[in-house]
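[1] this one's sequence-less:
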């Protein structure tokens, strides 16, 4: 049974693809580049008389927001003291409308190490963050974020680390096989009295033990590389 905290098997191909993209991507002249997926957010209810932007004013009619393409002509009518106006065949009485200022801002919803990662996220979930306009990818920096910089700096070494991980698994499998062989040879040595057969078994035992020592040393080096 798996739980949300159960580690998943390493997707080697996916990690190698990330490393390849990382090595060739345009970081927009930004050190420790972080690709932010951002959506537009709208803060409503501001005093329209305190805003400098005439395009940052919206209108509400009976609790329902008026279509955004009607806001500008309605604001012009308000400034001209026009009591009523028709926009796209919709009649408005300005005294029946509520007028509010609003402010747009960009909000980060995801951060990726690569631009392709950000694009993949938008393809998967972009439809959920497009309420107030199309989302964007904006490059910031992990500057002074030591934890993220450590992970980011690890990416170029993923191919070597994964190769070492694979080689270590192979070496450990060989170690297990040879250890079993050594035990089998020792048991055979005790069971056989014939001098020539015993010598042949002892020769094989020496060669196998030497190979076992070499593989053990290689495994130690690979483990040290992984820990480093």
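    Cool, got the structure. These numbers come from a predicted model, not from an experiment.
[2] switch to C-alpha atoms for all contacts and neighbour counts from now on
    Will do.
[3] Just the helices from this protein, written as ranges.
    Applying DSSP state H to the chain gives helices spanning 12-24, 71-79, 115-125, 146-154, 158-191, 195-227.
[4] Mind putting those into CSV with distance to residue 60?
    Shown next, in CSV, are these (distance: least, C-alpha to C-alpha, whole Å):
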stretch, distance to residue 60
helix 12-24, 47
helix 71-79, 10
helix 115-125, 30
helix 146-154, 44
helix 158-191, 54
helix 195-227, 61
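[5] Which among these is found nearest to residue 42?
    Proximity to residue 42, assessed across the helices of the chain by C-alpha to C-alpha, is greatest for helix 71-79 (14.8 Å).
[6] Below is structure B, check it against A:
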């Protein structure tokens, strides 16, 4: 649609800059962004400079720009408070009227690398200290749990021993021979024994110990062969 180079130039100006009203609005918006430009605490210098460079380049494209000295001062004011020491050192040691924005960015980037390295060293020390405290706490907890388990095990052993001791004391049985002897002696003391001398009927001795003579020879033979053996067995039981 354009017949001459002048028409093409006007079309390009309107397309990318707009008319005078549009141009003024864009300039006002960019100036506002320039004045309110702020560098965040965790933002890197490269990222901040990229945003700042976009603003000042757009202003230059609209025939609205500032001097290099104003750019330097504006960028220093936009830095976060953590850069305050570096900003003060630059303002005191450097001539800002002769320093370019590129030189300022290079100087600040070197300081950024130093701060990052120091931060990593401090972070590593804190992590090592945290790990040491955690290991110490775990060792202390393990020692306490071990001591507690040992005390608990000792208490269980003592309780089991007491239970076993009570059980054995309650259900302890005497040997069979001793029990029979004890029962027989008790019966003898209480007069409950039915054993007595077959010859004279005296309960204080057996027929083998009877002082009375036998009535006939058959009785003597019978006593010597049978009742004396039974009496000896009884006597052995009593002795046992």
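    Here it is on my side, so go on. The structure presented is a predicted model; accordingly, all values stated were derived computationally and were not measured.
[7] Give me the TM-score for this pair.
    Scored against TM-score structural alignment, normalised by the length of structure 1, the superposed chains reach a TM-score of 0.26; 85 aligned residues with a C-alpha RMSD of 4.9 Å.
[8] coming back round to it: residue 40 of structure 1 is nearest to which of the helices of structure 1?
    Residue 40 of structure 1 lies closest to helix 115-125 among the helices of structure 1, at 13.9 Å (C-alpha to C-alpha).
[9] quick one: the closest one to helix 12-24, angle?
    Angle, helix 115-125 of structure 1 to helix 12-24, by axes from the mean of the first three to the mean of the last three C-alpha atoms, to 10 degrees: 120 degrees.
[10] what helices or strands is the helix or strand hosting residue 236 of structure 2 leaning on?
    Element membership of residue 236 of structure 2 [criterion: DSSP states H and E] is helix 228-239. On a contact count with 3 or more C-alpha pairs under 8 Å, 6 or more residues apart in numbering; DSSP states H and E, helix 228-239 of structure 2 meets helix 176-189.
[11] tally of neighbours for residue 120 of structure 2?
    Other residues near residue 120 of structure 2 number 11, with proximity taken as other C-alpha atoms under 10 Å.
[12] which of the residues in the longest strand seen in structure 1 are buried?
    Longest strand in structure 1 by number of residues (criterion: DSSP state E): strand 97-112. Of the residues in strand 97-112 of structure 1, 97, 99-102, 111-112 count as buried by neighbour count, 16 or more other C-alpha atoms under 10 Å.
[13] From the residues you listed, pick the one nearest residue 165 of structure 1.
    residue 112 (24.9 Å).
[14] For residue 86 of structure 1, find the nearest of the helices of structure 1.
    helix 71-79 (9.0 Å).
[15] Compute the inter-axis angle for the closest one and strand 97-112.
    Between helix 71-79 of structure 1 and strand 97-112, the angle comes out at 150 degrees (the same axes, to 10 degrees).
[16] so what does helix 71-79 of structure 1 touch, helix or strand wise?
    By 3+ C-alpha pairs under 8 Å, 6+ apart, helix 71-79 of structure 1 packs against strand 57-61, strand 84-87.
[17] May I see those arranged in JSON lines, with distance to residue 21 of structure 1 and mean neighbour count as well?
    Output for these, formatted as JSON lines (distance: least, C-alpha to C-alpha, whole Å; neighbours: other C-alpha atoms under 10 Å):
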{"stretch": "strand 57-61", "distance to residue 21 of structure 1": "43", "mean neighbour count": "20"}
{"stretch": "strand 84-87", "distance to residue 21 of structure 1": "50", "mean neighbour count": "13"}
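[18] would a markdown table of those with distance to residue 176 of structure 1 be doable?
    Converted to a markdown table, those look like this (distance: least, C-alpha to C-alpha, whole Å):
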| stretch | distance to residue 176 of structure 1 |
| --- | --- |
| strand 57-61 | 73 |
| strand 84-87 | 81 |
